[in-house]
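Q: One predicted model, sequence on top.
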Amino acid sequence: MKLAVLGGGGFRVPIVYGALLRDTGAPGIREVVLHDVSRERLEAVGHVLRGLAAGHDAPPAVRVATGLDDALRGADFVFSAVRVGGLAGRVADERVALDLGLLGQETTGPGGIAFGLRTVPVAVRLAERVAAVAPRAWVINFTNPAGMITEAMRGVLGDRVIGICDSPVGLIRRAAAALGLDPARVSPDYVGLNHLGWLRGLTHQGTDVLPGLLADDDALDRVEEARVFGRDWVRTLGALPNEYLHYYYFARESVSAIDQAASTRGETLLHQQERFYAAARARPGQARETWERARGERDATYMAETRRAAGAGERDAADLAAGGYEGVALALMAALTRGEPHTMILNVRNGSAVPGLPADAVVEIPCAVDASGVRPLATRPLPGSFLGLVQQVKAVEQTAIEAALTGSARLAVAAFALHPLVGSVATARRLLDGYRARIPELAAVIP
């Protein structure tokens, strides 16, 4: 089978290729085609992949395609992980908001809206080319903000595009491990949107073990989310929140922690990756080792500001070693092609699975996956405090999609103003002006 990777020069592409090297099932991916707007990044990543493949008997062949249609034609799967505006755009996403005293983060709040506004038109064009030259391909979307972008691509591809994220599976893994349970043998009651969801139950052998976890101080302290949010708050919620909900429940503390740091996450990654790409191209024989060091630094500092704000300490070493979205992607591909039934948390069309949300809204919920496709599983109704937040953020996402597809500044302002972390029409206008001034790709979408 053939896998086309859009954003093939991205820093995390070797993680996906490494997972393919470990996959022994059949049929498997035998060809990986990389497509990216940057030849330099493709060159560097190519060196890393060759280093990873060394010593393997029959690694998937890798080639670079300069043309998008060439990359897509004949693909069985398309992995989309593009970053419109690059890391410089991410820096602007963060800084424009911080300058106005608001959360500066790439997927949550104003930064997520700005990222979505400039990315939606590109993602839709990519979906149109997939539909034209690889209509039987499954598109696995990891482009952020993943829920919004998956929803926009669905307008072209329908059920053939699935959004993935590693945050829910990480939360479930940590919760199960804290109780001494095998994560593969528990059933999660998880519901929400991408980067905005809650683990409300965890069934093992017919019993919900989450209440026991919430009541156990020692076990709860082994779950990073509980350390970040605090025991009292997760007990008040009666659920374990996705780590990104820290930006909502502790908004002022999050803004303060980010603002007081020497650099934003985007600035840190920009400098780190500039060093990596330059070193990998200069010393191809050491590219794999250079990438592994850079990856270790990146993983160790992931969401560090939330841990600083909560005094939660460093990330657990076992959690860092467990892997993330590459496992989700591989499991999804295996279930679709090999008839290996699997229940996974994915970003899919709601239908009637989550009461209170539009049928066409993309939600992040458990799904049954096999060779026949992906079927969202019905969820229990959300309590009002959860549902209200989900409804408001979903309305923001859908408004932003419409703004991006129509070029409407009025709707773009509405998307910013309606977000619960903005809360001001006047500030929303200043955000749009600031983003248009800093990010040419956004200014081209919302002139």
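A: The structure has been received and is ready for your questions. Numbers count the residues shown, from 1 in each chain.
Q: C-alpha only now, for contacts and for neighbours.
A: Will do.
Q: What about Leu421, how many residues nearby?
A: Using other C-alpha atoms under 10 Å, Leu421 has 18 other residues around it.
Q: Could you double-check that it lies in contact with His246?
A: No - Leu421 lies out of contact with His246 (C-alpha atoms under 8 Å); the separation is 11.9 Å.
Q: Please compare the first structure with the one that follows:
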Amino acid sequence: LCPNAWLINFTNPSGMVTEAIMKYGHWDKVIGLCNVPIGAMMKEPETIDKTLDELIYKFAGLNHFHWHRVWDNEGNEVTKDLIEAMYDPKKDSGIPANIFDMPFMKEQLLEMNMIPCGYHRYYYRQEEMLNHMLEEYASEEGVRAQQVKATEAALFELYKDPNLNYKPEELAKRGGAHYSDAACDTIASIYANKNTHIVVTTRNNGAIPDLPEDVAVEVSSFIGATGAKPIAFGKLPTAERGWLQIMKAMEQVTEEAAVTGDYGKLMTAFYLNPQIPSGATAKRVMDELLVAHEKYLPQFAEDIARLKAEGVTIKDDVARELYEKGL
């Protein structure tokens, strides 16, 4: 209906959704957005007494799995200055509200000379982040999904009031700040051919030589009438290259499983994910998730029927309660 339309996506998982649209929807005019880079660029400069106009940012990686380096307008790299400032308790480096602020290991960041996005805590500090989530699970506050559910219920009650004319405090708890800025800036830059620097998910096209050219990456780009023109970042250090390649493989296998409904491929995607220890527990979690989300996964209908016949059910009390309520 709209052959010239651009699709600006920030439905999560934004990187995988954007890539699936390009690869399986055969639609190249799509750009994925995330608010995490915006938060970093809004907050980090002030930690070293600079403004954003005085700094040059270069991001590279995947959605929720990127790194960045920074220079001043004279070409001097200030990445290490920003890393040092991250450990000053009086300064705010822009970590999203929905991520527990577990500090990175300073020596690791100085060695890589890059600043990882907030979500890297789930990989670099996996043990501590898991312990924090288990504490939340045991508390009255509940896990993040339960917190979001309560926050959104409160927001929708407020939004029923047609006279609401202020930003509700609850919105800050949701973790989606600045999405509107990202979307409006991108749309305006395409429409007016502004060639604005924005961090987006787009086709790699050589920006990160460690990945194939046709995959989706999240990189600094100039946005104009022809869409995103990714800025070359260059090769990543050995460790970060390894992380990046396995995460991209996991994303691609996940997308293939979603499109094909291949149970074995889905299992491979689970085992590829660094967050998931391979083995029987991973398979049980996967099977329970398939059963729990049956109505959204018709491509896995035969496997779900088999699993239910084998007695697979949702063992977690909280998950089962939500499932029985149709949530």
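A: Cool, the structure landed. As the structure is a prediction and not an experimental result, all values here were calculated from the model.
Q: gap between the counterpart of Ser93 of the second structure in the first structure and Leu240 of the first structure?
A: Here Ser93 of the second structure is matched to Val223 in the first structure, going by TM-score structural alignment. Val223 of the first structure is 9 Å from Leu240 of the first structure, where distance means C-alpha to C-alpha, to the nearest Å.
Q: the more surrounded of the two?
A: Leu240 (28 against 23).
Q: hang on, the more buried one packs against Arg200?
A: Yes - here Leu240 of the first structure lies in contact with Arg200, judged by C-alpha under 8 Å, at a distance of 6.7 Å.
Q: check which helix or strand covers the residue nearest to Glu326 of the first structure when sequence neighbours are not counted.
A: In this structure, Glu326 of the first structure finds its nearest non-sequential neighbour in Val16, 5.1 Å apart by C-alpha to C-alpha, 6 or more residues apart in numbering. Using DSSP states H and E, Val16 of the first structure maps to helix 13-22.
Q: what does Thr343 of the first structure give?
A: Residue-wise, Thr343 of the first structure maps onto strand 342-349 under DSSP H and E.
Q: Please tell me which residues of the second structure that strand aligns onto.
A: Under the criterion TM-score structural alignment, strand 342-349 of the first structure matches residues 196-203.
Q: what's the average distance of that stretch to the first structure?
A: Comparison of stretch 196-203 of the second structure with the first structure after fitting gives an average deviation of 0.7 Å (mean C-alpha distance after the TM-score superposition for the first structure).
Q: can you give me the strands in the stretch 1-150 of the second structure?
A: For the stretch 1-150 of the second structure, the strands defined by DSSP state E, counting those that start in this stretch occupy 7-9, 30-32, 55-62, 65-72, 115-116.
Q: The stretch 201-327 of the second structure too?
A: 216-224, 227-230.
Q: Same list (those strands) but as TSV, adding distance to Asn73 of the second structure and mean neighbour count.
A: Converted to TSV, these look like this (distance: least, C-alpha to C-alpha, whole Å; neighbours: other C-alpha atoms under 10 Å):
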stretch	distance to Asn73 of the second structure	mean neighbour count
strand 216-224	17	27
strand 227-230	20	24
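Q: Out of the ones you listed, flag the one nearest Thr238 of the second structure.
A: strand 216-224 (18.1 Å; C-alpha to C-alpha).
Q: got the buried residues for the strand or helix carrying Leu42 of the first structure?
A: For Leu42 of the first structure, the host element (DSSP H and E) is helix 39-53. For helix 39-53 of the first structure, a neighbour-count test (16 or more other C-alpha atoms under 10 Å) marks 41-53 as buried.
Q: related to what we said a few turns ago, could you verify my assumption that the residue nearest to Glu326 of the first structure touches Gly323?
A: No - the pair Val16 of the first structure and Gly323 does not pass the contact test of C-alpha under 8 Å, sitting 10.4 Å apart.
Q: Where do the helices of the stretch 201-327 of the second structure begin and end?
A: Taking DSSP state H, counting those that start in this stretch, the helices of the stretch 201-327 of the second structure run over residues 238-260, 263-272, 280-292, 301-309, 317-324.
Q: no wait, the stretch 51-200 of the second structure
A: 79-85, 106-112, 121-124, 126-138, 144-159, 169-173, 179-191.
Q: chain center to the match of strand 342-349 of the first structure, what's the gap?
A: 14 Å (C-alpha atoms, centre = their mean, to the nearest Å).
Q: Where in the second structure does the helix holding Val16 of the first structure fall?
A: Under the criterion TM-score structural alignment, helix 13-22 of the first structure matches nothing in the second structure.
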